[in-house]
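Undergrad: With the sequence up front, the predicted model follows.
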Amino acid sequence: MKRLQLEHDLLTKANELIKKIWASICGSWETGKRRCWLMPYDRHMHCRNSLRGWSSPRSSYFYHRSLLSLEDRYAELRQNIVTLFETNRNCYGYRRIHAALARGGEQVSEKVVRRLMKQEQLIVTTARRRRYTSYQDELDPAPENLVNRDFHAARPNEKWLTDVTEFRLLAGKVYLSPIIDCVDDLVVSWSVSTRPDAELVNTMLDAAIETIADSLERPLVHSDRGAHYRWPGWLSRMQSAQLTRSMSRKGCSPDNSACEGFFGRLKNEMYYNRTWINTTLHDFMQQLNSIRWYNQHRIKISLSGVSPTEYRRNLGIAA
């Protein structure tokens, strides 16, 4: 009994191994073809019982066995496909292989080319492109979210919001980094660049710190968890100006929704539904100075129909 059990276990493991080998070599073959190849049929009771155990009818077995005895009608085409694939640096997919065959006068369906390439394991290796993201893992412990989605402020320079947004043009990409005051959505400072690097945010922060007239004012600066706000240059500037850091949760844009809303309004009014085909990066960066119009002239219903600059002027606050 132990010997029979051992033989059974060995055959089970061997069967699993053979299935994996066939799946890697020609995974597109049907199960019936694999069974036909693994077990040549004879009239002995053992093979009949094997067919019965596999729930495979005799007619199916003979059908697949007859197919195996036929010659491969795509043998020449298969060789041509392999040659085209290897001579073109292994970078032609089935569409280009089909086009190359058509140029040579070979009339064949794309589906046939794709199936034969799959059987021959002719796979184009491509490197996955990594999308840009400002999040570069946890560089240091992130501060708490002190704003907690409360974007109201009682006085200027109490809560500042910042983030980086991207504008795509045919000539390239432009990045905008502003600081917004929560009391009236005034853009305290901003910087524009063609690269989302540390200089973009550091220049903006330096300009914002210079606007603080009262030495007792210590704004709370809220941002996302981008690497720009965790690099040594940003941290040293925050510490020198004695500003308090606050960060959103990872991948949670609603935690900075007021700044995201500013980006949405700015793009709806000056970027979307406009043609930028012949616009250079320099010209577009100059047009982003429309933020001055946003501060000085664009009225806000939440401010009783005046602009942020006029709102502060009415309160006797220098903008």
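TA: Nice, thanks for sending it over.

Undergrad: C-alpha only now, for contacts and for neighbours.
TA: Noted.

Undergrad: Which parts of the stretch 1-150 of the chain are helices?
TA: Taking DSSP state H, counting those that start in this stretch as the criterion, the stretch 1-150 of the chain carries its helices at 2-26, 31-38, 45-53, 58-69, 75-87, 94-103, 110-119.

Undergrad: closest one to Phe262 among those?
TA: Ranking the helices of the stretch 1-150 of the chain by proximity to Phe262 (CA to CA) places helix 94-103 first, at 45.2 Å.

Undergrad: May I see the buried residues of the closest one?
TA: Under the neighbour-count criterion of 16 or more other CA atoms under 10 Å, helix 94-103 has Tyr94, Ile97, His98, Ala100, Leu101 buried.

Undergrad: can you map out the strands along this protein?
TA: Under the criterion DSSP state E, the chain contains strands at 159-162, 165-168, 173-181, 187-193, 220-223, 244-247.

Undergrad: Which stretch among the ones you listed is buried most, on average?
TA: strand 159-162 (a mean of 26; mean count of other CA atoms under 10 Å).

Undergrad: Included below, for side-by-side comparison, is a second structure:
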Amino acid sequence: MELDTLKKAKEIIRKDPGISVNTLTNREKTKIVDALRETYPLAELLSVLTLARSSYFYHRAALRAGDKYVTVHTTMAEVFNGNYGCYGYRCLHAMLRQEGLRLCGKVVRRLMAEEQPVVSRSRRQRYKAPRPTIYSPEILKRRSLIKNG
């Protein structure tokens, strides 16, 4: 049974073959238990993986719940693309509040980091000091011939 759990861990989590049960997170252990639950009893799997029963059911419910910001993702994309991709997180946050979605700024920034919207506005040009022109020796020789000439 322990060998099967390690094989499933390799398949599901895609970690190196030298993984230990102790280094896995509870969420990863929950995925392994769900995969092997048809072949082994739940109590044995939990004891082999050293996972508490309450932790298993908590992470199982969290995995099944999905993303709670699905509507926010679509609304953010509509607002961002509707304004030609010029809005940063502050403007997006204000527009989402106008549409009735109350989120804090940190959540808006995190969701933007997940989506990685491309802002179309270019940055301000930096000042570039004029550089003296360096002439080749042939040009300098020609100029001196014209002046003296």
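TA: Looks like it arrived, so ask away. These numbers were taken from a predicted model, which means no experiment stands behind them.

Undergrad: returning to that earlier point: make JSON lines from the strands of the first structure and add distance to Asn80 of the first structure to it.
TA: Below are the strands of the first structure laid out as JSON lines (distance: least, CA to CA, whole Å):
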{"stretch": "strand 159-162", "distance to Asn80 of the first structure": "59"}
{"stretch": "strand 165-168", "distance to Asn80 of the first structure": "43"}
{"stretch": "strand 173-181", "distance to Asn80 of the first structure": "44"}
{"stretch": "strand 187-193", "distance to Asn80 of the first structure": "51"}
{"stretch": "strand 220-223", "distance to Asn80 of the first structure": "58"}
{"stretch": "strand 244-247", "distance to Asn80 of the first structure": "59"}
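
Undergrad: Who are the contact partners of the spatially most central residue of the second structure?
TA: Nearest residue to the geometric centre of the second structure (CA atoms, centre = their mean): Glu114, 4.2 Å. Not one residue lies near Glu114 of the second structure by CA atoms under 8 Å, 6 or more residues apart in numbering.

Undergrad: Can you tell me how far Leu111 of the second structure is from Arg97 of the second structure?
TA: As for Leu111 of the second structure, its distance to Arg97 of the second structure is 15 Å (criterion: CA to CA, to the nearest Å).

Undergrad: same thing with Lys106 of the second structure?
TA: Taking CA to CA, one finds Lys106 of the second structure at 14 Å from Arg97 of the second structure.

Undergrad: Please apply the same query to Val118 of the second structure.
TA: 22 Å.

Undergrad: Over to Thr74 of the second structure?
TA: 15 Å.

Undergrad: And stretch 15-35 of the first structure, end to end?
TA: Start-to-end, stretch 15-35 of the first structure (CA to CA) is 11 Å.

Undergrad: got the buried residues for it?
TA: Those would be Lys19, Gly27, Gly32, Lys33, Arg34, Arg35, for stretch 15-35 of the first structure by 16+ other CA under 10 Å.

Undergrad: Need the max-distance pair from those residues.
TA: Pairwise distances across those peak at 13.4 Å for Gly27 and Arg35 (criterion: CA to CA).

Undergrad: how about the nearest residue to His73 of the second structure, chain neighbours excluded?
TA: Nearest non-adjacent residue to His73 of the second structure, counting by CA to CA, 6 or more residues apart in numbering: Leu111, 7.3 Å away.

Undergrad: That neighbour maps to what in the first structure?
TA: Matched by TM-score structural alignment, Leu111 of the second structure corresponds to Leu116 in the first structure.

Undergrad: so its match sits right up against Arg78, yeah?
TA: Yes: in this structure, Leu116 of the first structure is within contact of Arg78 by CA atoms under 8 Å, at 6.5 Å.
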